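In: next come a sequence and a model predicted from it.
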Amino acid sequence: MTFTAFFDINNTLVTIPLGSGYDMSWIEAIGTLFGLLCIWYASQEKTINYLFGLLNVSLFAILFYQIQLYGLLLLQVFFFVANVYGWYAWTRPNEHGETLEVRWMSPKKQTVTLVISIVAVALMTLYIDPIFVALTHLSLELLSVFGVVLPAPELEPDSYPFWDAAITILSIVAQILMTRKYVENWILWVAINLLSIGVYTAQGVYALSVEYLILLFIAIHGTREWVATAKQRKAPTGKELHV
């Protein structure tokens, strides 16, 4: 297999006996593996998770480009930037020479985050089709800057607008919270994975359902680990050692 053939979605690694059979390409398999490693190392509070995260979103951006899901391609750009920032935030010491510590959000931040998430999900649910059309056209314009000229695909109406909007918005929020080492990010990932399993099962995409089932168990593990870590890092007075 040549180096360029690795990135071809038609280069099948294995056919998974789920449903009528699912041909998993090399790029999807390796990208998925990097994604699982990213989430696992994040649950262990290991900064190397961001290296695997960058590899994961880069490969999936190439995958979405080939199957003409340009809105999702643009979302990978956000996750790429978030991974770069997270790597920086996790390793940059503050004025006291300390790095970020796992902790809970303050009640005020929890309320603000909840309100923003609810409003964003509601708005995206109402306007999800034009939003993804706009994202698709933006992706095409960005690609044209690099000399890649592609015809705009015909996008069908979203099958599950509310659930799709919820998964998209909550994924963005959870990723941001992870970069700041807030425990709540794992609670959101548990919810996201449960929603994803339901949506992909309903659509008959059983391979992705299995993948998100694995991610669900990792997210549950991450929740337990980070809750315990946050508890251990509180001072005897009940105040956090680092905010």
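Out: Right, received. Where do you want to start? Numbers count the residues shown, from 1 in each chain.
In: okay, CA-based contacts and neighbour counts for the rest of this
Out: OK.
In: can you pull the contacts of the residue nearest the centre of the chain?
Out: Note on the chain: the residue nearest the mean C-alpha position is Ser171, at 5.4 Å, using Cα atoms, centre = their mean. Ser171 sits next to Leu188, Trp189, Ile192 when contact means Cα atoms under 8 Å, 6 or more residues apart in numbering.
In: rerun at 10 Å
Out: Phe79, Ala165, Leu177, Asn185, Leu188, Trp189, Ala191, Ile192, Asn193 (Cα atoms under 10 Å, 6 or more residues apart in numbering).
In: and the nearest residue to the first one once chain neighbours are set aside, how many residues sit next to it?
Out: Yep, that's Phe79 we're talking about. Using Cα to Cα, 6 or more residues apart in numbering and skipping residues adjacent in sequence, the residue nearest Phe79 is Val57, 6.8 Å away. Val57 has 24 neighbouring residues, counting by other Cα atoms under 10 Å.
In: likewise for Ser159?
Out: Neighbours around Ser159, by other Cα under 10 Å: 10.
In: so it touches Tyr200, yeah?
Out: No: applying Cα atoms under 10 Å, one finds Ser159 not in contact with Tyr200, separated by 11.3 Å.
In: against that first model, consider the following:
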Amino acid sequence: MQPLFASAFTLWGSGITWLEIVAFVLAVAMVVLNIRVNAWAWPLAIVSSLLYFALFWNSKLYGDASLQIFFAAVAGWGWWQWLRGTTAEGDALTVRTLGPNGRWLALLALALAYPATALFLQHYTDTDVAWGDAFPTAASVVGQWLLGRKFVENWPTWVVVNVVSVGLFAYKGLWLTVVLYALFIAMSFVGWRQWRQMAAAA
């Protein structure tokens, strides 16, 4: 993969690699397809996640790098859910809301996963941003599950993840990825609006 780490151009004093460019394009296409509830988003997720794993590991963002492996693995599950998944009642999955109890459980999962992830990164890696890296890592796990099950609440989760990630990647000088996650913020609001409309129509 060494040729992919070659610098394509410089942005704000940092070299932008070919790997980051390809991952950027695939990730944007993936979110567009997610907004449209198109199952082809998932294979794009697998490829872009593996590319971002290499990029983040190279930048010592081990939490986010490990998260990309999780994303790639769970994308197969998400693809299956969107094609063959069913609700507890046995109906095909449709875009829907989580409900109050589900929201509290999602927040509880985040409250437990965030410090556990941060403490692991702090003690077992050489990262300099353990707590900053841990939050989007833990929140993304929650968001990915919500997305796979077609819950509207995945979109506000991604808004929060993307806002935190913009600051984290700016600190690391990954400027094209900063642009990507800033774009993700806007796209998450679009997805949130469209999925709420779909859920209301259903």
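Out: That came through fine. These numbers come from a predicted model, not from an experiment.
In: ok so, going back, filter the contacts of Ser171 of structure 1 down to the ones in helices?
Out: Residues of these located in helices (DSSP state H): Phe79, Ala165, Leu177, Asn185, Leu188, Trp189, Ala191, Ile192, Asn193.
In: what's the longest helix in structure 2?
Out: Longest helix in structure 2, counting by DSSP H: helix 175-201.
In: Val199 of structure 1 -> structure 2?
Out: Per TM-score structural alignment, the equivalent position to Val199 of structure 1 in structure 2 is Leu168.
In: and the longest helix of structure 2, how far from the chain's centre?
Out: For helix 175-201 of structure 2, the separation from the chain centroid amounts to 12 Å (computed by Cα atoms, centre = their mean, to the nearest Å).
In: buried ones in it?
Out: By 16 or more other Cα atoms under 10 Å, the buried positions in helix 175-201 of structure 2 come out as 175-178, 180-182, 184-185, 187-189, 191-192, 195-196.
In: most widely separated two among those?
Out: With Cα to Cα as the measure, no two of the buried residues of helix 175-201 of structure 2 lie farther apart than Trp175 and Arg196, at 31.6 Å.
In: in structure 2, which spans are strands?
Out: For structure 2, the strands defined by DSSP state E occupy 7-11, 14-17.
In: ranking these by burial, who's on top?
Out: Among those, strand 14-17 has the highest mean neighbour count (mean count of other Cα atoms under 10 Å), at a mean of 18.
In: what's the offset of that strand from the middle of its chain?
Out: 22 Å.
In: ok so, going back, nearest to Thr125 of structure 2 among the buried residues of helix 175-201 of structure 2?
Out: Thr177 (22.5 Å).
In: let me see the contact set for the closest one.
Out: Residues counted as contacts of Thr177 of structure 2 (Cα under 10 Å, 6+ apart) are Ile16, Glu20, Ile21, Ala23, Phe24, Tyr52, Leu55, Ser165, Val166, Phe169, Ala170, Leu183.
In: can you lay out those as TSV showing distance to Arg84 of structure 2?
Out: What follows is these, written out as TSV (distance: Cα to Cα, whole Å):
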residue	distance to Arg84 of structure 2
Ile16	39
Glu20	33
Ile21	33
Ala23	28
Phe24	29
Tyr52	28
Leu55	33
Ser165	32
Val166	34
Phe169	36
Ala170	39
Leu183	30
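In: would you quantify the distance from Val142 of structure 2 to Ala182 of structure 2?
Out: With the distance defined as Cα to Cα, to the nearest Å, Val142 of structure 2 ends up 20 Å from Ala182 of structure 2.
In: correction: the previous question concerned Leu119 of structure 2.
Out: In terms of Cα to Cα, Leu119 of structure 2 sits 27 Å off from Ala182 of structure 2.
In: again, but for Ala201 of structure 2
Out: The gap separating Ala201 of structure 2 from Ala182 of structure 2 is 29 Å, by Cα to Cα.
In: tell me where structure 1 has helices.
Out: Counting by DSSP H, the helices of structure 1 are 3-6, 26-43, 49-66, 70-91, 107-145, 161-179, 184-202, 206-232.
In: post-alignment, the last one versus structure 2, mean distance?
Out: This means helix 206-232 of structure 1. By mean Cα distance after the TM-score superposition for structure 1, the fitted helix 206-232 of structure 1 averages 1.1 Å away from its aligned residues in structure 2.
In: hmm, back to that, quick check: the farthest pair among the contacts of Thr177 of structure 2?
Out: Checking the contacts of Thr177 of structure 2 with Cα to Cα, the most distant pair is Leu55 and Leu183, at 18.7 Å.
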